[in-house]
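> A predicted structure for the sequence below; I have some questions about it.
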Amino acid sequence: MSEVAVSEGPACGFIGLGSQGAPMARRMIDAGLPTVLWARRAQTLEPFRGAPARIAASIAELGAQVEHVGICVIDDAAVLEVCGQLIAAMRPGGRIVIHSTTLPQTCRIVARDARARGVSVLEAPVSGGAPAAEAGALTVMTAGDLAILEQARPVLETFSRRIFHLGDYGAAQTAKLVNNSLLAAKLAMAHQALSAGATLGLERRALVELLQASSGRSFGLDVLARQPSLEAFSNADALADKVRLLSEAAGDGSSAVTGLQRAVASAFPS
């Protein structure tokens, strides 16, 4: 990685260097933000060796050094574990920005615990995946105090193209789950449409090209068109899990998500 001049931005941390978190952290580093990294798995830190970023030995060590820390770990339990250690280590006035996809109540819990220590929290799940993160073109959905968003905006803009503020804690995570569930439903419907076409004797490639140029086009169809089959779509399990989270957030038997669940279940059976 080439050398960059250190900016006047805040001291930043990043935890969760997976397929999406790693390019987000790299964009922050390349923008010149002084950045500290921590990862549970040492191998995820290897691409950052020699980069103008420090590597912390623990979450507490990272938290003590930074004003802003982005979290992009895998699930609710990991978010609660990591944030609990950060809250205890960070100085008052610091902020935690949660990019992981979680249940809406998880960010409310973290925000409550952080407030007691003088640490602020911004809920900020993202959409676009690794390619958009690498291009600095993620969409960021935020919730919480608008003033916290404005403080965090220069950092978020290093890896995003659009930033939305949706309301109080829980709103951004709810929107993220709806977005992911809608994509899953569109993928399922596209799969059903292509399967119907095959049953009726249509050649898959020709049908895909026709649909992409017609009113039946959707982002789900475009994604599926790049795969040999729905089974080859590597994010299928993750999308199905988001539908489960939306159902859990809405409550069992909620009619608000029944239609999405039915559409998705046909192609993503649990």
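Received, thanks.

> contacts, neighbours, all on C-alpha from now
Fine.

> all strands for this structure, in order.
Applying DSSP state E to the chain gives strands spanning 12-15, 35-38, 53-55, 68-71, 95-98, 120-123, 126-127, 138-142, 160-165.

> so what does the fifth one touch, helix or strand wise?
Contacting strand 95-98 under the criterion 3 or more C-alpha pairs under 8 Å, 6 or more residues apart in numbering; DSSP states H and E are the following elements: strand 68-71, strand 120-123.

> Looking at those, which is nearest to residue 129?
strand 68-71 (15.3 Å; C-alpha to C-alpha).

> any residues touching that closest one, and which ones?
10-16, 63, 79, 94-100, 152 (C-alpha atoms under 8 Å, 6 or more residues apart in numbering).

> All the helices of this structure, residue numbers only.
Under the criterion DSSP state H, the chain carries helices at the ranges 21-30, 59-65, 76-89, 104-115, 129-135, 146-156, 171-199, 204-212, 219-225, 236-250, 255-265.

> could you check the angle helix 104-115 makes with the third one?
What that stands for is helix 76-89. 10 degrees (axes from the mean of the first three to the mean of the last three C-alpha atoms, to 10 degrees).

> Next, the buried residues of helix 76-89.
76, 78, 79, 80, 82, 83, 84, 85, 86, 87, 89 (16 or more other C-alpha atoms under 10 Å).

> and the nearest residue to the third one once chain neighbours are set aside, what is it in contact with?
Right, the one you point to is residue 79. Spatially, and ignoring its direct neighbours in sequence, residue 79 is nearest to residue 73 (6.3 Å; C-alpha to C-alpha, 6 or more residues apart in numbering). Contact partners of residue 73, counting by C-alpha under 8 Å, 6+ apart, are 15, 16, 17, 18, 79, 100.

> Take this one as well and set it beside the first:
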Amino acid sequence: MSGPSVTPPPGTSSGSAPAAKARVGFVGLGSQGAPMARRIVEAGHPTTLWARRPDSLAPFADTAAATAASPAAMAADCDVACVCVVDDAGVEEVVAGADGILAGLAEGGVIVVHSTVHPDTCRRLADLAAARRVAVVDAPVSGGGPAAAEGRLLVMAGGDDDAVERCRPVFATYADPIVHLGPLGSGQLTKLLNNVLFTANLATAAGALSLGRSLGVDPARLAEVVAHGSGASFALERVAAAGGTLDPLAARAGALLQKDARLLAAVAEAADVPAGPALRAADDALDLMDHRR
């Protein structure tokens, strides 16, 4: 009589040896991407990096990471290729350009789009990738560089179940939680909604502090009180830390928040869905930051 079937624990094969870690490629070593890549390297994944600027690679000189001369060359040495560049055009160039990831990634590979872009960008790339038997997962992140360095980024993933699960051990090096939201594009939609809500909250927080000042209530004291009350929000914390103004946020993030509001508005318009009060409030914040949508 045969014995019971035993499922090996995660991270091991049916034998005693641990399962091999995925080989990872990473493009986009900015303030958020660099700590993500470092976490991947430090977790023991064989990692290959590519960057347009050599100085972006310099901080990795003391690590086991390899470097490549092009996205295609990087992809030839990896199973999972992560992209964390700024915008749609950058993602399309890195993935589908003449010397892009698709030119080097082998059949069965996965391209992960960590950038915040239009869902249709991911779908177009997925169509191109499918012809090469490569999967695409959209996995925008939230939390910033410090969260990445501490392994507590939020990953919002969209895509085929199997592809997302193959990427999960890589995501787990820099993220907790990792939320699989549904089919390809759902991660991007969720990130856009999150960012527009944050932008809307900036407008209401700045407006409340300004109104309080006009009525004789010290903005710093008001923010201190509201932080412990039902009106508390992350946006209020950011505005209060900036002295009640949106100017520092405008300089650092105004253009990115404007981009995301435009993307969500375009998605809603194409679906013939009213954008509603969140986008209207976000527009107020963008106007205050001199980044009108």
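That came through, no problem. Everything numeric here is computed off the predicted structure, so don't read it as measured data.

> Provide the TM-score value for the superposition.
Once superposed, chain against chain, the TM-score is 0.94 (TM-score structural alignment, normalised by the length of the first structure); 264 aligned residues with a C-alpha RMSD of 1.5 Å.

> Rebuild the buried residues of helix 76-89 of the first structure as TSV, extending it with distance to residue 124 of the first structure.
Formatted as TSV, these follow (distance: C-alpha to C-alpha, whole Å):
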residue	distance to residue 124 of the first structure
76	14
78	16
79	13
80	15
82	16
83	14
84	18
85	19
86	17
87	17
89	21
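
> Looking at these, which is nearest residue 256 of the first structure?
residue 76 (22.8 Å).

> Pretty sure that closest one sits against residue 106.
Yes - contact status for residue 76 of the first structure versus residue 106: in contact at 6.6 Å, counting by C-alpha atoms under 8 Å.

> What residue in the first structure is paired with residue 254 of the second structure?
Aligning on TM-score structural alignment places residue 254 of the second structure opposite residue 236 in the first structure.

> whoops, residue 54 of the second structure was the one
Using TM-score structural alignment, the equivalent of residue 54 of the second structure in the first structure is residue 42.

> separation between residue 137 of the second structure and residue 71 of the second structure?
According to C-alpha to C-alpha, to the nearest Å, residue 137 of the second structure stands 17 Å off from residue 71 of the second structure.

> Residue 160 of the second structure too?
Distance from residue 160 of the second structure to residue 71 of the second structure, by C-alpha to C-alpha: 24 Å.

> These two: which is more packed in?
residue 71 (31 against 15; other C-alpha atoms under 10 Å).

> Aligned to the residue nearest to residue 79 of the first structure, what sits in the second structure?
Match for residue 73 of the first structure (TM-score structural alignment): residue 85.

> Against residue 111 of the second structure, how distant is that match?
Where residue 111 of the second structure is concerned, residue 85 of the second structure sits at a distance of 13 Å (C-alpha to C-alpha).

> Find residues that contact each of the two.
Counting by C-alpha under 8 Å, 6+ apart, nothing touches both residue 85 of the second structure and residue 111.

> got the contact list for the aligned partner of residue 33 of the first structure in the second structure?
Using TM-score structural alignment as the criterion, residue 33 of the first structure maps onto residue 45 of the second structure. Listed by C-alpha under 8 Å, 6+ apart, the contact partners of residue 45 of the second structure are 21, 22, 23, 24.

> how about a cut-off of 10 Å?
20-25, 39, 64-65, 78, 169-170, 173 (C-alpha atoms under 10 Å, 6 or more residues apart in numbering).

> which of those tops the neighbour count?
In the contacts of residue 45 of the second structure, the most neighbours by other C-alpha under 10 Å go to residue 25, 33 neighbours.

> how far does stretch 129-138 of the first structure sit from the chain's center?
11 Å (C-alpha atoms, centre = their mean, to the nearest Å).

> Read off where that stretch ends up in the second structure.
Counting by TM-score structural alignment, stretch 129-138 of the first structure corresponds to 144-153 in the second structure.

> What is the end-to-end distance of that stretch?
Stretch 144-153 of the second structure: ends 7 Å apart by C-alpha to C-alpha.

> Which residues in that stretch does the neighbour count mark as buried?
144, 145, 147, 148, 149, 151, 152, 153.

> again with stretch 53-69 of the second structure
Quick answer for stretch 53-69 of the second structure (16+ other C-alpha under 10 Å): 57, 60, 65, 66, 67, 68.

> And these, which two are furthest apart?
60 and 68 (12.9 Å).

> coming back round to it: how near is the match of residue 73 of the first structure to residue 48 of the second structure?
Residue 85 of the second structure is 16 Å from residue 48 of the second structure, by C-alpha to C-alpha.

> ok so, going back, quickly note the distance from the match of residue 254 of the second structure to residue 150 of the first structure.
In this view, residue 236 of the first structure and residue 150 of the first structure are 34 Å apart by C-alpha to C-alpha.

> start and end residues in the second structure for stretch 8-17 of the first structure, please.
Stretch 8-17 of the first structure covers residues 20-29 of the second structure once aligned (TM-score structural alignment).

> What is the end-to-end distance of the matching stretch?
End to end - C-alpha to C-alpha - stretch 20-29 of the second structure spans 25 Å.

> Provide a list of residues in contact with the residue lying closest to residue 31 of the second structure once chain neighbours are set aside.
Distance criterion C-alpha to C-alpha, 6+ apart; nearest residue to residue 31 of the second structure, sequence neighbours excluded, is residue 145 at 5.6 Å. By C-alpha under 10 Å, 6+ apart, residue 145 of the second structure lies in contact with 30, 31, 32, 33, 34, 35, 36, 151, 152, 153.

> Same list (the residues you listed) but as CSV, adding distance to residue 202 of the second structure.
Below are the contacts of residue 145 of the second structure laid out as CSV (distance: C-alpha to C-alpha, whole Å):
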residue, distance to residue 202 of the second structure
30, 25
31, 22
32, 22
33, 25
34, 27
35, 27
36, 27
151, 26
152, 23
153, 21
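
> Which of the residues you listed has the largest number of neighbours?
residue 36 (29 neighbours).

> Look up how far residue 142 of the second structure lies from that residue.
12 Å.

> Identify the contacts common to those two.
148, 153, 175.

> The last one: neighbour count?
The number of residues packed near residue 175 of the second structure is 25, by other C-alpha under 10 Å.

> Verify the stated contact: it with residue 150.
Yes - between residue 175 of the second structure and residue 150 there is a contact under C-alpha atoms under 10 Å: 8.5 Å.

> Name the residues contacting each of the two.
36, 39.

> give the contact list for residue 185 of the second structure.
By C-alpha under 10 Å, 6+ apart, the neighbours of residue 185 of the second structure are 117-123, 136-139, 157-159.

> right, and the pair among the buried residues of helix 76-89 of the first structure with maximum separation?
So, these by C-alpha to C-alpha: farthest apart are 76 and 89, at 20.1 Å.
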